[in-house]
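Trainee: Got a sequence here, can you model it:
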Amino acid sequence: MDLPPDTELTLEELRQFFHEDDRTIINEAIESARADGESFDIEMRVITASGRTRWVQIRGEAADDGMSVRGAVRDISNRKEREERLMVLNGVLRHNLQNNLNIVSGYARELRRDLDAVDLPTEKGDYDQLAETVTNLSETTSGIDAELRALDEIVTAASQFSVEAMVSKTDRIIENADDLMSTGEKARRFENVVEESTDKQPVRVDDVLSDIKRTYERRYPDATIRLRAGEQTVLASAHSLSLALDELVQNAIVHNDEDDPVVTVASRRISGERVEITVEDNGPGIPQTEREILERGKETPLSHGSGMGLWTVSWFVTQFDGEVSIVDRAGGGSTVEVRLPTPEH
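Mentor: All right, here's what the predicted structure looks like:
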């Protein structure tokens, strides 16, 4: 609670830190201990002296006088955050894996049925040539009716055989496999850097944004990426901040439906203790479901993989004591605003 470890508080002094949504839980536990002498062990949220939300474990019991309650408070925020990460990642990966494998399996079965139905070369030219042969034989020969009927059945089957449909189904299989791999890669990247997100230090925003700009200019040469960043410094983890801003820039480019996608990344100091980083695009805007992921962050349950990247953005920004918001642009597109504390915070 941003207090020295050996701090002793009275019950009334402790109450001021209880999260308003959890006060009923602790009050009932205290009253039960007083009335029945039952000990309690609960997990709840508190608001620290600096305004941060933390998870704590409170163990208590009734004192000998039957009226007082004594106990201890332990910060368990790191464990709760690990549990939350595991729950979200497991849910996303399990759902995405099942969903995509169902799609892949369905299209694979359709392809198998298409192939089983036709015992022919798959080149369209072969079918055209075969059809021409049947026509010529029909005009010049009357003694091979059985052969002609057999050839006619083959050509009819071939006309129903769509190479284009097979290609389309194959493309869907590849698309879903790629999506599954992308979700898994995002989950791995998140887990690889999440532990260091608590190790905050001064980070130059313009250095991070410059690296991202160079990366995406090479990866997407048709996109225009503008950088307007001053020499602002925020208190964060360099690797985690880079991952979060990288995700925002990537989303702004790959989901842009304009012929000439334009993304502008900028930073500015908005107060003595806050820096604002913006990622602006001229695309179709951000869907409502993904807005909730960014703006509500850890309170948003994820059951699919499409929001995995944005969830990591929100998670890291929250870890840095920052906020995320989205503004629609008048001329089309969206602006994602990330506000982070400075080292002087």
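Trainee: can we go C-alpha only for contacts and neighbour counts from here?
Mentor: Fine.
Trainee: tell me the contacts of the residue positioned nearest the centre of the chain?
Mentor: Residue closest to the average C-alpha location in the chain (C-alpha atoms, centre = their mean): M308, at 1.3 Å. Applying C-alpha atoms under 8 Å, 6 or more residues apart in numbering, one finds that M308 lies in contact with 92, 183, 186-187, 302.
Trainee: Tell me which residues touch V56, please.
Mentor: With contact set as C-alpha under 8 Å, 6+ apart, V56 has these partners: 43-46, 73-77.
Trainee: From E337, how far out is R291?
Mentor: Per C-alpha to C-alpha, to the nearest Å, R291 is found 12 Å from E337.
Trainee: distance of R296 from R54?
Mentor: R296 is 17 Å from R54, by C-alpha to C-alpha.
Trainee: got it, and M166?
Mentor: Look at M166 and R54: by C-alpha to C-alpha, they are 54 Å apart.
Trainee: Let's see this one next, to set against the first:
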Amino acid sequence: MHINEHGAETELFPVDEPEGLRHLVGHIQDAVVAFELVDDEPVIRSVNESFVELFGYDREDVVDTPLNDHIVPEWLADEADTLDSRTASGAINYRRVQRRTTDGLREFLYRGIPYPSESSRLDGFAVYTDLTEINRKERQLQVVTRVLRHNLRTEANTIEGNAAQLLESLDGEHEDAVRTATVIEGRAERLLGLAGDAAQIDDVLQSPRSDAAPLDCVPLVRAAVEGLRNAHPEATVDTDIPDSMTVSAIPRLQLAIENVVENALEHNPADEPTVRVRIEPSESGRWADIIVDDDAPPIPPMERNVVTGDADVTPKHHGSGLGLWLVKWIVDRSGGELAFEDSDLGGNSVRIRLQQE
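Mentor: Below is the predicted model of the structure:
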């Protein structure tokens, strides 16, 4: 609350609004402006504390003055006029915008919400969520990811090709050289695998949560298991799955299942590894679990905790590869949960829990 130039008290909400609602808006981290439309131009009647902190203007300097004069850069005046016209017509605005603060330009998610009320002179609210750092980090990460992926793949292909040529040119009298070239070739293949995982992760992270849709996960499990049985004929891969189970997930769910099963096989030193894949409904019937059990060496607790979010990512603790991260983010995008337990087969039990549809 404050006193305007006419000596009248003004608040974000009229006094007849619920006290709890006025308290909430006054303390949320988003900047909120209560405005009146004067000739279709928003004039500030009140601001919350977050507006003062985010935009840097003193409350006394902005109240009862045009909002756009303070925060809209002149080259974006037409955009602001269009948004104001929509507000005047009763439409809700929802857009990413650039706005001026005392520290320069920042990026915001803007929501313009009309407030039709005969008992108040307020015509609406403008809500600004600061996206500057989020957007900046997102763009920086995209650049780094794409450059690293391209260069990693290019260099790994070069190393692998030269290692293959070297192996062809060596004969049995150069055992040490053959062994070294074989190691180089193997490491190059691993680098190419990492580049492939990074590309898949980037694809998953760019997909919106709205991609999640009802799908039958049983055919996906069958396809994943059959492909890995063919790739690992020495392994035993059993299934215990129903005829169908509809869950909410993104289309890349099969990729997550393949990664979990493949991880169980490739990290098992046994000559004949065993994996069991189950699909079970939860007790409530609202969730379905895709469970992969193995007899492989346990995944280190720190690696489990880093992937599930129970431990922080650090230079020493970040996971040994990208496969489990890919699974984690596919499950997250599907609105589900990834969990690790001990298996009755003596190894790991990886659970993908998804909402039933």
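Trainee: circling back: which residues are common contacts for R291 and E337 of structure 1?
Mentor: I326.
Trainee: Which residue, neighbours along the chain excluded, lies closest to the residue opposite R291 of structure 1 in structure 2 once aligned?
Mentor: Aligned counterpart of R291 of structure 1 in structure 2: R304 (TM-score structural alignment). Spatial nearest neighbour of R304 of structure 2, excluding adjacent residues (C-alpha to C-alpha, 6 or more residues apart in numbering): F340 at 6.8 Å.
Trainee: which residue in structure 1 lines up with the one you found?
Mentor: Mapped onto structure 1 by TM-score structural alignment, F340 of structure 2 lines up with I326.
Trainee: can you confirm that match is in a strand?
Mentor: Yes - the assignment for I326 of structure 1 by DSSP: H, G, I helix; E, B strand; the rest coil puts it in a strand.
Trainee: and it, how many neighbours?
Mentor: Look at I326 of structure 1: counted by other C-alpha atoms under 10 Å, it has 19 neighbours.
Trainee: Now do the contacts for it.
Mentor: With C-alpha under 8 Å, 6+ apart, I326 of structure 1 has these contacts: 291, 295, 334-337.
Trainee: Which stretches in the stretch 251-357 of structure 2 count as strands?
Mentor: Ranges of strands in the stretch 251-357 of structure 2, per DSSP state E, counting those that start in this stretch, are 274-281, 287-294, 337-342, 348-355.
Trainee: Now do D202 of structure 2 against E258 of structure 2, distance only.
Mentor: 18 Å.
Trainee: which of those two has more neighbours?
Mentor: Of the pair D202 of structure 2 and E258, E258 is the one with more neighbours under other C-alpha under 10 Å, namely 21 against 16.
Trainee: What's the match for the more buried one in structure 1?
Mentor: By TM-score structural alignment, E258 of structure 2 lines up with D246.
Trainee: can I assume its match is in contact with I212?
Mentor: Yes - D246 of structure 1 lies in contact with I212 (C-alpha atoms under 8 Å); the separation is 6.2 Å.
Trainee: can you list contacts of stretch 264-280 of structure 2?
Mentor: Applying C-alpha under 8 Å, 6+ apart, the set of residues contacting stretch 264-280 of structure 2 is 232, 234-242, 261, 288-297.
Trainee: Can you measure across that stretch, start residue to end residue?
Mentor: One end of stretch 264-280 of structure 2 to the other measures 20 Å (C-alpha to C-alpha).
Trainee: Same question for stretch 224-235 of structure 1.
Mentor: Span of stretch 224-235 of structure 1 from end to end, C-alpha to C-alpha: 29 Å.
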